[in-house]
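Trainee: could you look at this predicted model? Sequence included:
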Amino acid sequence: MDSWDIGSLAYLGLLGAVLVFWLIVHNRQALGRTLQQAAGWVLIFLAVIAVVGLWDDIRRTALPGRAAVATEGRIEVPRSPDGHFYLTLLVNDAPVQFMIDTGASAVVLRPDDAARTGIDTADLAFTGRANTANGAIRTAPVRLAKVSLGPIEDRNLRAWVNEGAMDQSLLGMSYLERWGRIEIAGQHLVLER
């Protein structure tokens, strides 16, 4: 904080103190009711700040990714408010949410997603290395028996389990190249077979 910010903060603090003093002096007879109303307004103000600050998380929780529109051989995925495309696939009959990453050469599972799909993560051999934006990480190769996206099913898909922390499993090119056409059209990612 520079001196201008400190001065502004001191001014706002003084102004707030004068306002509180005026309210107490002005409403001496009904001080309890005035304090209740002030507390109510403070709580409303804090609730609005919390909702604004957490809006993306609330929307992601309440609307966990708009559903992809599937027709025969075609999937349309709407762009998420954060600018990425997300898909929930059934991996070995367990739902896993992926972020579509055309910069990733393979499908990469978070350890907890891998465990949910039936992969024993305790027995994995992390012999591979992957270069990420955060540096090199160790990976373990796995085979996914069944991967389903709507009516489209793939079998025996090679993937990797990431040893490091990731926010989201990644749906990389080893899966995307199975589609005949990949296109970003406006606010949708279109996959066609």
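Mentor: That came in fine, so what should we check first?

Trainee: all contacts plus neighbour counts: C-alpha atoms, from now on.
Mentor: OK.

Trainee: contacting residues for residue 85?
Mentor: 77-79, 99-100, 189 (Cα atoms under 8 Å, 6 or more residues apart in numbering).

Trainee: all helices for the protein, in order.
Mentor: 3-26, 31-53, 55-62, 111-116, 173-176 (DSSP state H).

Trainee: what about versus this one:
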Amino acid sequence: MIYLALGALGLVVAALVLSDGGDTLAGGLSSDMLVNIAWTGTILALVVAGFWRQFRASPLRHVQALAAWGLIGAALVLGYSYRDRLSAVSSRVLGDLRPGTAVQGPGGSVTITRRSDGTFRVDARVGGEGKVLTQDFLFDTGASSVVLTAENAAALGFRPRPDEFSTRVSTANGATSAAPIQLDSLTVGTITTRNVNAMIARPGALSGNLLGHTFLDRLARYEVQGNRLILTPDR
């Protein structure tokens, strides 16, 4: 290996001699390029020589190290090649570990895992009256509209007068009166809808917010597959 290093150094000297002050050598290579190649070869030869000396002193340990690095490299290559599948699997695992978490799926879809009580609940970002807050929503196909509890609506800045609770809305638990409003935005996972018509239920009428049809009808589709609710945005 030391002879390789000496040979590379010889190339450096030859490049300097043959250049004779010119910019290029025979074959079109510049003297600077040949010098750079020679220096790189010299450094590489010295590194290989040092490694070879250590390898001869303890070959088994170095073979094990090379095998370990080879496995790490193979794992990185496989991980990159199958990154989309691994991402989908990790997302499903996350959804199973944390039911109610909106997990992004293919095509911009969002998947929500059913909770132990049999319901689909999800945290959504709600914008209204200059505020944006994260609030819990129950998926409810029986609700004709997105419905907020009076308490959650007040947190967003909506405080309707008693006479404004004039609209009847249907929910899975029955009918109630509500005050109509419009939300600036409603975001579930990566799906955002704007200017969403919604209702505020009378104080004490509901225990939680409802994700109803004024949001669901803005989607391309929504479907339940086993323990998973899949929301697909409209493109």
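Mentor: Yep, that arrived. In this text, all values refer to a predicted model and were calculated from it rather than measured experimentally.

Trainee: which bit of structure 1 covers stretch 50-67 of structure 2?
Mentor: Using TM-score structural alignment, none of the residues of structure 1 align to stretch 50-67 of structure 2.

Trainee: now do the same end-to-end measure for that stretch.
Mentor: 19 Å (Cα to Cα, to the nearest Å).

Trainee: for the longest helix along structure 2, name the packing helices and strands.
Mentor: Longest helix of structure 2, by residue count under DSSP H: helix 31-57. Applying 3 or more Cα pairs under 8 Å, 6 or more residues apart in numbering; DSSP states H and E, one finds that helix 31-57 of structure 2 makes contact with helix 2-19.

Trainee: would you tell me which of the helices of structure 1 gets closest to residue 141 of structure 1?
Mentor: helix 111-116 (11.3 Å; Cα to Cα).

Trainee: in structure 2, point out the residues matching that closest one.
Mentor: Under the criterion TM-score structural alignment, helix 111-116 of structure 1 matches residues 150-155.

Trainee: contacts for that stretch?
Mentor: So stretch 150-155 of structure 2 is contacted by 135, 159, 200-204, 209 (Cα under 8 Å, 6+ apart).

Trainee: what does stretch 218-229 of structure 2 give?
Mentor: By Cα under 8 Å, 6+ apart, the list of residues contacting stretch 218-229 of structure 2 reads 111-114, 120, 193, 216, 230-235.

Trainee: got it, and stretch 88-102 of structure 1?
Mentor: 84-87, 113, 116-118, 144-150, 168-173, 176.

Trainee: buried among these? Make that a ChimeraX selection.
Mentor: In ChimeraX syntax, the buried subset of the contacts of stretch 88-102 of structure 1 is picked out as below (16 or more other Cα atoms under 10 Å):
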select :85,86,87,113,116,117,144,147,148,149,150,168,169,170,171,172,173,176
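
Trainee: return the subset of the contacts of stretch 88-102 of structure 1 lying in strands.
Mentor: Counted as lying in strands by DSSP state E, out of the contacts of stretch 88-102 of structure 1, are 86-87, 144-149, 169-171.

Trainee: and the furthest pair within the residues you listed?
Mentor: Across those (Cα to Cα), the longest gap, 21.5 Å, separates 86 and 145.

Trainee: follow-up on the earlier one: what packs against the following helix or strand past the longest helix of structure 2?
Mentor: Next helix or strand after helix 31-57 of structure 2 toward the C-terminus (DSSP states H and E): helix 59-81. Judged by 3+ Cα pairs under 8 Å, 6+ apart, helix 59-81 of structure 2 has no packing partners among the helices and strands.

Trainee: got the angle for helix 59-81 of structure 2 vs helix 31-57?
Mentor: 120 degrees (axes from the mean of the first three to the mean of the last three Cα atoms, to 10 degrees).

Trainee: so for helix 59-81 of structure 2, what gets flagged as buried?
Mentor: residue 62.

Trainee: which one of the contacts of stretch 150-155 of structure 2 is nearest to residue 9 of structure 2?
Mentor: Nearest to residue 9 of structure 2 among the contacts of stretch 150-155 of structure 2, with distances taken as Cα to Cα, is residue 135, at 69.9 Å.

Trainee: which non-adjacent residue is nearest the residue nearest the centre of structure 2?
Mentor: What sits nearest the mean C-alpha location of structure 2, by Cα atoms, centre = their mean, is residue 104, with 7.6 Å. Of all residues not flanking residue 104 of structure 2 in the chain, residue 110 sits nearest, at 4.6 Å (Cα to Cα, 6 or more residues apart in numbering).
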